[in-house]
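# Below is the structure, and that's it, no one-letter string:
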């Protein structure tokens, strides 16, 4: 199986898991975004163009699932583009992320991502309320950062 096929299957599985399971594991309205974590992981390993296209595809799949036509696709495309622009060493597959880096990186990434999503959702609904800020922006950012830390902590390490 090629790496592209593997990435597509993992992305589709995570979108399905996000839609079917993780949206029901909310804490005070905050839910984790594992699709965003996968996009971040993928964007650090591929080119900027591939990361932006992957962000669009993942976001479009979430838009279909949640009925937020265009919101997730736009925000995840921008996120994939920006993360794909990060210059790393020549061996992008050798990037080893520590748990404290995963928490801080995941938190800052989701703050940016969810902040843009909250602004778009508030503009679409022509409303503002504390739920958007407390649960969707701050709470989901913290929840996603904790999930990122757990994933890095539990993932097998290649020490080379």
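That came in fine, so what should we check first? All figures in this text were calculated on a predicted structure; none of them were measured in a lab. Numbering: from 1, shown residues only.

# From here on, just use CA atoms for contacts and neighbour counts.
Fine.

# And residue 92, how far from residue 29?
Relative to residue 29, residue 92 is positioned 36 Å away (C-alpha to C-alpha, to the nearest Å).

# by contact count, what packs against the lengthiest helix in the chain?
For the chain, the helix with the greatest residue count under DSSP state H is helix 99-125. Secondary-structure packing of helix 99-125 (3 or more C-alpha pairs under 8 Å, 6 or more residues apart in numbering; DSSP states H and E): helix 71-84, helix 140-154.

# Contacts only, for the spatially most central residue of the chain.
With distances taken as C-alpha atoms, centre = their mean, the residue of the chain nearest its centroid is residue 36 (0.7 Å). Taking C-alpha atoms under 8 Å, 6 or more residues apart in numbering, we find residue 36 in contact with 76, 110.

# next, the one to line up against it:
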């Protein structure tokens, strides 16, 4: 099986995991974004162009499932572009310490969820505090904790 086909299968598996499991592990209405964590890891390894294309594809799949046409697609594409800018030159396995995973996951999730909240608020004209405290800050912290836990198993 080729390298690209394996990466595609992993991306589809992560999307299925997000849709079937992580999206249902809600704490106070927030859930972690495993797709964004995978996209971040992928863009760090593959660079800007592949990160953007993968973000576009995964965002399109999330928009299809969640009914938020264009919002996930835009935010995931931007995350793939921004993180892909800092791609590692060496293709060796990138070892990420748990503390780095937590901090990196928190920063990327704050950026991603902040943009997501702005776009959702503009689309739905919502003005409640859950968008700020739950979806932006709470989900970003929850995603960072999942990144920390995932990094423990990746070493």
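Nice, thanks for sending it over. Source: prediction; values computed, not measured.

# Where in structure 2 does the helix or strand just after the longest helix of structure 1 fall?
Sequence order places helix 130-131 as the next helix or strand after helix 99-125 of structure 1, per DSSP states H and E. Mapped onto structure 2 using TM-score structural alignment, helix 130-131 of structure 1 covers residues 129-130.

# outside of the matching stretch, which residues touch it?
Contacts to stretch 129-130 of structure 2, defined as C-alpha under 8 Å, 6+ apart, come from no residue at all.

# after superposition, how close is it to structure 1?
In the superposition against structure 1, stretch 129-130 of structure 2 averages 0.8 Å from its aligned positions (mean C-alpha distance after the TM-score superposition for structure 1).

# returning to that earlier point: what angle separates the longest helix of structure 1 from helix 71-84?
Taking axes from the mean of the first three to the mean of the last three C-alpha atoms, to 10 degrees, one finds helix 99-125 of structure 1 and helix 71-84 inclined to each other by 140 degrees.

# and helix 99-125 of structure 1, which residues are buried?
By neighbour count with 16 or more other C-alpha atoms under 10 Å, helix 99-125 of structure 1 contains the buried residues 99, 102-107, 109-118, 120-121.

# now do stretch 88-99 of structure 2
Quick answer for stretch 88-99 of structure 2 (16+ other C-alpha under 10 Å): 96, 98.

# gap between it and the chain center?
Counting by C-alpha atoms, centre = their mean, to the nearest Å, stretch 88-99 of structure 2 is centred 18 Å from the centre of its parent chain.

# What of stretch 55-72 of structure 1?
Remark: stretch 55-72 of structure 1 is offset 12 Å from the chain centroid, using C-alpha atoms, centre = their mean.

# quick one: contacts of it?
11-12, 15, 19, 35, 39, 73-81, 117, 120-121.

# Recalculate using a threshold of 6 Å.
Stretch 55-72 of structure 1 is contacted from outside by 73, 76, 77, 80, using C-alpha atoms under 6 Å, 6 or more residues apart in numbering.

# Looking at the residues you listed, which is nearest residue 125 of structure 1?
For the contacts of stretch 55-72 of structure 1, the residue nearest residue 125 of structure 1 by C-alpha to C-alpha is residue 73; the value is 17.7 Å.
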